[in-house]
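Enquirer: Predicted model and sequence follow; I will ask about them next.
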Amino acid sequence: MPRKRKTKDESQESAPKRRRSSRQASKEEQKGREETSPAAGSNTAVNPEAPRHDGEWYWLMKAEPEPRFENGVDVSFSIDDLRAKTEPEGWDGIRAYAARNNLRKMNVHDKSFFYHSNCKEPGIVGIMEIVKEFSPDETALIPGAPYYDPASTKENPRWSVVHVEFRRKFAVPIPLRELRELGKPGGVLENMQMLKQSRLSVSRVSESEWAALCRLADEKAAEAGLEHVDA
């Protein structure tokens, strides 16, 4: 089901519900998810070709929430679309090598910000978890599909996909304009990969950047009197 492409940048929206520290919530619930997730913990969740790293790594992955058509197919995908899924979702449609290489570095239980891109109010809208490491992106093999690539074959797949699950929708998104402010010299995000390579659709987030952004999301929720929506 070809869909989301992550190449440009821009978007956003709001939300209500339960409030807990964004960092704390994901760590507290991880153990139970290891046992219940359809992909996490299964033999197929871990790819032996993926490089191993200690602890969780953090990422930012972009998708376009507003309708956009490629070859007659709407490729939009939002945090609410992910939240509605009942099984792990393949993050397909990546057709840039730098972004693909980042996908291939991901380990099960890594976390990623969900970023709404190429829309009216771009920004970080929530959190998802990597529950299955990279495998071939078979949407590249389908003639007529939005991101068909004739150079990619079953024997030599050029593109990869990871599978993710919804973990949290922020009560109040963190807009791109705030990220840019924090990315100025001396700011907590001054070295953030997404701000330095704005067209990169899958980027690394350092542990300190992750902590700062989760803290900011919690502060924005408290100020608005709203609560995050958790899985």
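Expert: Nice, I can see it.

Enquirer: can we go C-alpha only for contacts and neighbour counts from here?
Expert: Noted.

Enquirer: Residue most distant from the centroid, this protein?
Expert: When each C-alpha in the chain is compared with the mean C-alpha position (Cα atoms, centre = their mean), Glu155 comes out farthest, at 27.7 Å.

Enquirer: Go over the secondary structure and confirm that one is in a helix.
Expert: No - under DSSP: H, G, I helix; E, B strand; the rest coil, Glu155 falls outside any helix and is assigned coil.

Enquirer: That one and Glu138, how far apart?
Expert: 11 Å (Cα to Cα, to the nearest Å).

Enquirer: residues shared between the contacts of those two?
Expert: Between them, Glu155 and Glu138 share no contacting residue under Cα atoms under 8 Å, 6 or more residues apart in numbering.

Enquirer: which helices and strands does the helix with the most length in the chain pack with?
Expert: Scanning the chain for the longest helix, with DSSP state H as the assignment, gives helix 207-224. The contact analysis (3 or more Cα pairs under 8 Å, 6 or more residues apart in numbering; DSSP states H and E) places helix 207-224 against helix 22-36, strand 160-175.

Enquirer: what angle separates that helix from helix 22-36?
Expert: 110 degrees (axes from the mean of the first three to the mean of the last three Cα atoms, to 10 degrees).

Enquirer: Against that first model, consider the following:
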Amino acid sequence: MAYWLFKTEPDAYSIDDLKSDVQQSTFWEGIRNYQARNFMRDQMQVGDKVFIYHSSCKVPAVVGIAQVTKAAETDPYQFDASSDYYDPKSTPDKPRWIGVTVQFVELLSSQVTLKAIKADDAIVDLSLKKAGRLSIMPVTEQEWRHIIEMSKR
């Protein structure tokens, strides 16, 4: 099992949206970064744990946990000209973009803010701390456990 952090803007799709979905599950569409795509395609597996991180908001923070329930598959929005995620260079024969399905697991006891993560010396290699532009990033098992502990304080 691997650990990941998925960024989302809560005004577009939040942990509460995932939790309130009838199946508490969603296809994570719209990833348009090659490195994030490659993580999903080459490394992510069913059963992997995911931190849901709210970004581009008043208090950016890790807010909850999801789990990958379906491996990478073609993102259909890349073919829909009316979608924000449309890619005219992508074709059904040669799709460029994929997504995974995640299911809600739980809300954290308390949110772990970006400010707290950046100030914590125990978190060294997390990409979020270094350059937070990537929408999907790996999390080490040590970082995962530490952030869980931070949420309990």
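Expert: On my side now, so go ahead. Here the structure is a predicted model, which means the values were calculated and not measured.

Enquirer: ok, back up a step: so what corresponds to the residue farthest from the centre of structure 1 in structure 2?
Expert: Counting by TM-score structural alignment, Glu155 of structure 1 corresponds to Asp93 in structure 2.

Enquirer: hey, where'd the strands end up in structure 2?
Expert: Counting by DSSP state E, structure 2 has strands at residues 3-8, 25-27, 49-54, 61-74, 98-113, 136-139.

Enquirer: Pick the most buried one from the ones you listed.
Expert: Among the strands of structure 2, strand 49-54 has the highest mean neighbour count (mean count of other Cα atoms under 10 Å), at a mean of 26.

Enquirer: How about residues contacting it?
Expert: 1-10, 14-15, 60-68.

Enquirer: try stretch 124-141 of structure 2
Expert: Residues contacting stretch 124-141 of structure 2 (Cα under 8 Å, 6+ apart): 2-8, 31, 33, 36, 39, 114, 117-118, 123, 143.

Enquirer: Show me what Asn33 of structure 2 aligns to in structure 1.
Expert: Under TM-score structural alignment, Asn33 of structure 2 pairs with Ala96 in structure 1.

Enquirer: Tell me how far its match lies from Ser201 of structure 1.
Expert: Ala96 of structure 1 is 8 Å from Ser201 of structure 1, by Cα to Cα.

Enquirer: For these two, indicate the residue with more neighbours.
Expert: The neighbour count for Ala96 of structure 1 versus Ser201, taken as other Cα atoms under 10 Å, is higher for Ser201 (25 against 15).

Enquirer: Trp97 of structure 2: which of the contacts of stretch 124-141 of structure 2 is nearest?
Expert: Trp97 of structure 2 lies nearest to Ile31 out of the contacts of stretch 124-141 of structure 2, by Cα to Cα, at 7.1 Å.

Enquirer: these two touch, right, the closest one and Asp87?
Expert: No - contact criterion Cα atoms under 8 Å: Ile31 of structure 2 and Asp87 do not qualify, at 11.4 Å.

Enquirer: show me the contacts for the nearest residue to Gly90 of structure 1 once chain neighbours are set aside.
Expert: Take Gly90 of structure 1 and drop its neighbours on the chain: the residue closest to it by Cα to Cα, 6 or more residues apart in numbering is His163, 4.3 Å away. Contacts for His163 of structure 1 (Cα under 8 Å, 6+ apart) come out as 88-91, 130-134.

Enquirer: Which one of these is nearest to Arg167 of structure 1?
Expert: Ile130 (10.2 Å).

Enquirer: just checking, what residue in structure 2 corresponds to that closest one?
Expert: Under TM-score structural alignment, Ile130 of structure 1 pairs with Val68 in structure 2.
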